[in-house]
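Peer 1: structure for the following, please:
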Amino acid sequence: MDFKWIVVPLFIFAMPITFANNASIKIEGRVLPAPCTVNGDTVKKTISFNQTEARSLSEAGTGGEWNKFSLELDDCPAYLNYAIATFSGTPDEDDPNMYKNNGDASNVALQLADDTTTYGDGSSMTISIDPVTHKGIFMLSARMYTPKGNVGKGTFNSVVGVNFTYQ
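Peer 2: Predicted coordinates for the structure are as follows:
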């Protein structure tokens, strides 16, 4: 009789205990058309500056000639109202609202702006998408700028990334 009392409890603890419940998950969504198409010229945009004499950038806070350009979005779906461009790049050491010059000219940076705002690393610009043409156009300007003055001769180049999002 002692043998049964020992064996029975071992079998009870060794049996797996399982419970089952039924559940259903409802998943819903929408398939939307693709967002705007980034215009081919915008994808590989290159802005070329005229030669600038170092002496014209000898004082802090001065800049070269503004170079106007646009970034364009085409074929935007009718449901989109706004496009947002977020800019990224290496900030200049002397002015974080400017972009670093990767060339060998010293004390000079890239300034990126529209008519009212300078766009540094991490800043965003919002535009309305034209409901008739289904295009979005970011009107911008860029120039060489010196936060410190006393620009040294050499080459100038800078890279700014742009990420587009939509609303």
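
Peer 1: drop to CA atoms for contacts and neighbour counts, all remaining ones
Peer 2: Noted.

Peer 1: my guess is residue 97 meets residue 121, correct?
Peer 2: Yes. In terms of CA atoms under 8 Å, residue 97 counts as a neighbour of residue 121; the distance is 6.8 Å.

Peer 1: any shared contact partners between these two?
Peer 2: When CA atoms under 8 Å, 6 or more residues apart in numbering defines a contact, the residues bordering residue 97 and residue 121 alike are residue 91.

Peer 1: ok, residue 9 to residue 95 distance?
Peer 2: The spacing between residue 9 and residue 95, counted by CA to CA, to the nearest Å, is 77 Å.

Peer 1: who has more neighbours, the two?
Peer 2: For residue 9 versus residue 95, the count of surrounding residues by other CA atoms under 10 Å is larger for residue 95: 16 against 10.

Peer 1: that one is in contact with residue 145, isn't it?
Peer 2: No. Under the criterion of CA under 8 Å, residue 95 makes no contact with residue 145, lying 10.0 Å away.

Peer 1: hey, which helix is longest across the chain?
Peer 2: Determined from DSSP state H, the single longest helix within the chain is helix 2-14.

Peer 1: chain center to the helix or strand that comes right after that helix, what's the gap?
Peer 2: Beyond helix 2-14 in the direction of the C-terminus, DSSP states H and E gives the next helix or strand as strand 37-38. Centre-to-centre, strand 37-38 and its host chain are 15 Å apart (CA atoms, centre = their mean, to the nearest Å).

Peer 1: next, the buried residues of the longest helix of the chain.
Peer 2: When neighbours are counted by 16 or more other CA atoms under 10 Å, no buried residue of helix 2-14 is found.

Peer 1: so which residues lie in contact with it, not counting its own?
Peer 2: With contacts defined as CA under 8 Å, 6+ apart, helix 2-14 is touched by no residue outside it.

Peer 1: chain center to that helix: distance?
Peer 2: That offset, for helix 2-14, works out to 67 Å (CA atoms, centre = their mean).

Peer 1: one more, for comparison:
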Amino acid sequence: MNKNLIAVAVLAASAFSTSVFAEDGKVNFSGTIIPQGCEVTADTVNQIVDLGKVSVTSFPSSGATAGSKDFSLKLKNCPTTITAATVRFDGIQVPGNNSILALTDEANVATGVGIQIADNQNKVINLHQDSNEYPLVSTGENILKFVARYVSTSATVTAGPANAVSNFTIVYQ
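Peer 2: Purely as a prediction, here's the structure:
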């Protein structure tokens, strides 16, 4: 009988208690989904940027860069209401550094190095953040220029495949 009484008391107490959550603030998200954006040209929508074969001796210290290669995204058929855009690159970052894209995990992958992307002003673009703004025209092809390069993340770089993948999103202004 005492066990039943205790169970009823616990059940009754839980019915009257409320959960308490600490609230330090809130985040409001906003944005707009537009009916049509620019068309990314077929030759740049799924491209391969070949950074070439670079020697481990090209990275004498952490933060050294090598193998820079220009690439671009081309946009056409932009609506007349869109006059500018930024680009957000995403992907897996090197732990603790959102400006360096981690290499794809594969057999014998190189270590101590990642890939960095910079805009047409040579400003490094952090992953998941907007690039500088590129002006757009509706009556022609828009070329958004970037550069990719290897960057060492430690004092020691080992040899091996050094590939990475980044998706991109065009964000219209």
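
Peer 1: after superposition, what is the TM-score?
Peer 2: After superposition, the two chains reach a TM-score of 0.74 (TM-score structural alignment, normalised by the length of structure 1), with 135 aligned residues with a CA RMSD of 1.8 Å.

Peer 1: and the strands in structure 2?
Peer 2: Counting by DSSP state E, the segments of structure 2 that form strands are 39-40, 65-76, 84-89, 93-94, 97-101, 113-118, 134-135, 142-152, 168-172.

Peer 1: tell me the most buried of these?
Peer 2: Mean neighbour count (mean count of other CA atoms under 10 Å) peaks for strand 113-118 among the strands of structure 2, with a mean of 24.

Peer 1: what residues in structure 1 pair up with it?
Peer 2: Aligned using TM-score structural alignment, strand 113-118 of structure 2 spans residues 108-113 in structure 1.

Peer 1: which residues are contacting the matching stretch?
Peer 2: Applying CA under 8 Å, 6+ apart, the contact partners of stretch 108-113 of structure 1 are 92, 97-101, 118-120, 140-147, 149, 151, 158.

Peer 1: next: stretch 127-144 of structure 2.
Peer 2: With contacts defined as CA under 8 Å, 6+ apart, stretch 127-144 of structure 2 is touched by 72-80, 82-91, 93, 98-101, 119-120, 125, 171.

Peer 1: list the buried ones in that stretch?
Peer 2: Counting neighbours by 16+ other CA under 10 Å, one finds that the buried residues in stretch 127-144 of structure 2 are 127-128, 130-134, 136-138, 141-142, 144.

Peer 1: nearest to residue 110 of structure 2, of these?
Peer 2: residue 127 (20.8 Å; CA to CA).

Peer 1: quick one: the closest one from residue 40 of structure 2, how far?
Peer 2: On the measure of CA to CA, residue 127 of structure 2 and residue 40 of structure 2 end up 20 Å apart.

Peer 1: what do we get in structure 2 for residue 158 of structure 1?
Peer 2: Under the alignment (TM-score structural alignment), residue 158 of structure 1 maps onto residue 164.

Peer 1: run a quick neighbour tally on its match.
Peer 2: For residue 164 of structure 2, the number of neighbouring residues by other CA under 10 Å comes to 15.

Peer 1: surely it touches residue 104?
Peer 2: Yes. Using CA under 8 Å as the test, residue 164 of structure 2 is close enough to residue 104 to be in contact (4.9 Å).

Peer 1: any idea how far residue 64 of structure 1 is from residue 148 of structure 1?
Peer 2: Using CA to CA, residue 148 of structure 1 is found at 14 Å from residue 64 of structure 1.

Peer 1: for the counterpart of residue 85 of structure 2 in structure 1, what are its contacts?
Peer 2: Residue pairing (TM-score structural alignment): residue 85 of structure 2 is matched to residue 83 of structure 1. Counting by CA under 8 Å, 6+ apart, residue 83 of structure 1 touches 126, 127, 128, 129, 136, 164, 165, 166, 167.

Peer 1: tell me which of these persist in structure 2.
Peer 2: Cross-checking the contacts of residue 83 of structure 1 against structure 2 gives 126, 127, 128, 129, 164, 165, 166, 167 as conserved contacts, using both residues aligned by TM-score structural alignment, their matches' CA atoms under 8 Å.

Peer 1: and of these, the nearest to residue 58 of structure 1?
Peer 2: For residue 58 of structure 1, the closest of those turns out to be residue 126, at 34.2 Å, with distances computed as CA to CA.

Peer 1: how near is that closest one to residue 137 of structure 1?
Peer 2: Using CA to CA, one gets 10 Å for the distance from residue 126 of structure 1 to residue 137 of structure 1.
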